[in-house]
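Visitor: here is my input, please return the structure:
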Amino acid sequence: MTWRDRLRPASFRGVPFKVDVASKAGGRRGFNFEYPKRDTPSDEDMGRRARRYAFSGWVIGPNYQIDADALEVALNAEGPGRLVHPDFAEDMVRCEVYTRAQRRTEGGMAFFDFTFVEAGTSPAQLVTEATQPAAKKAAAATSDAAAKQLDDEIVST
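Guide: Sure, this is the predicted structure:
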């Protein structure tokens, strides 16, 4: 199977587009500490960066304006959407920025440059336990135990 056999048609929220250039960026977040009177820094790894995808592409054909408008609606829609990248797989992303251009010399086409960022998960989805009721229960138990111990000491004296 060649690399051409593995290519998929690019789309965002199910709206297809052709791709001229596609790239993906990532890396690690970190904080670098530099100290006075010390020649070596210290680095703290703060986790993976959100993936970013950048495309230069186009829509073409007799209905290119309708297709370009549909792509713009998808790019402007609230919340994450599914991006099918021709080479790198599928991901849930949000469109950070896009530009749409039409050239007088190249009729029947609309050109797009866009950048997407990985949507990830909401911090609210990471909470697995309600900690406030547990904290209140522990505080009440501690308060009751302290009051009982104080009563016991007063009685024994």
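Visitor: CA atoms for contacts and neighbours, from now on please.
Guide: Will do.
Visitor: just after the single longest strand found in the chain, pick out the following helix or strand.
Guide: The single longest strand within the chain, with elements called by DSSP state E, is strand 89-101. Moving toward the C-terminus from strand 89-101, the first helix or strand encountered (DSSP states H and E) is strand 109-118.
Visitor: so what touches that following strand?
Guide: Applying CA atoms under 8 Å, 6 or more residues apart in numbering, the set of residues contacting strand 109-118 from outside is 50-61, 64-65, 68, 91-103.
Visitor: got a list of what residue 84 touches?
Guide: With CA under 8 Å, 6+ apart as the criterion, the residues that contact residue 84 are 8, 9, 10, 11, 12, 90, 91.
Visitor: for the comparison step, fold the sequence that follows:
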Amino acid sequence: MRHWQRDLRPASFRGIRFWVDQDALSAGKRIARHEYAGGRRTVLEEAGLATSIYDVTAYLLGDVSDLQVVSLQTACLAVGPGRLVLPIDGGFMAYVENFNRSRERDRQGYIAFSFSAIPLSNETGMTLGLADVTLAYVTDIVDAAAGLERLFR
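Guide: From the prediction side, this is the model:
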């Protein structure tokens, strides 16, 4: 069985770390619909992939969260794509299209930070970094060792 707390990666954008409350992916194909007058059938034509968008609800927590959120805002506004690492999907290059920061009086030290990220590539799959491959390799070794231990009990 997978150990989720151990296997999740720390989330970050351009090296600025944050916690993730939720991330959602919107993706699909663009379909051109050809509807003809008097016709009873719609002709569908694939027109390529739709632009994928990750909507992330992140948060910063702690005594220096006010400084961290300024760093994250600066990273989001920097020119060009940056490396986005999500806890389950791993890392990939993306543009942050927009973001929304939220602070509440009664939750001091907790800053919500939502953003939409568009991957640099719309291809299926992610670009894995060395840390992603290493984590997968180490996790497989640990799981294999645990399986062998169970065999020899």
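Visitor: quickly note the distance from the residue located most distally from the centre of structure 2 to residue 31 of structure 2.
Guide: The C-alpha centroid of structure 2 is most remote from residue 38, which lies 45.5 Å away (CA atoms, centre = their mean). Here the criterion is CA to CA, to the nearest Å. By it, residue 38 of structure 2 lies 21 Å from residue 31 of structure 2.
Visitor: ditto for residue 61 of structure 2
Guide: Relative to residue 31 of structure 2, residue 61 of structure 2 is positioned 42 Å away (CA to CA).
Visitor: report the buried residues of the lengthiest helix in structure 2.
Guide: The helix spanning the most residues in structure 2, taking DSSP state H as the definition, is helix 130-151. Judged by neighbour count using 16 or more other CA atoms under 10 Å, the buried positions of helix 130-151 of structure 2 are residue 139.
Visitor: and it, which stretch of structure 1?
Guide: Matched against structure 1 by TM-score structural alignment, helix 130-151 of structure 2 finds no partner residues.
Visitor: helices or strands up against that helix?
Guide: With contacts defined as 3 or more CA pairs under 8 Å, 6 or more residues apart in numbering; DSSP states H and E, helix 130-151 of structure 2 has no helix or strand neighbours.
Visitor: so which residue is dead centre in structure 2?
Guide: In structure 2, the C-alpha nearest the mean C-alpha coordinate belongs to residue 86, at 4.0 Å (CA atoms, centre = their mean).
Visitor: that one touches residue 10, doesn't it?
Guide: Yes. Counting by CA atoms under 8 Å, residue 86 of structure 2 touches residue 10, with 7.2 Å between them.
Visitor: report the angle between the axes of the longest strand of structure 1 and strand 109-118?
Guide: Note on geometry: by axes from the mean of the first three to the mean of the last three CA atoms, to 10 degrees, strand 89-101 of structure 1 and strand 109-118 are set 130 degrees apart in direction.
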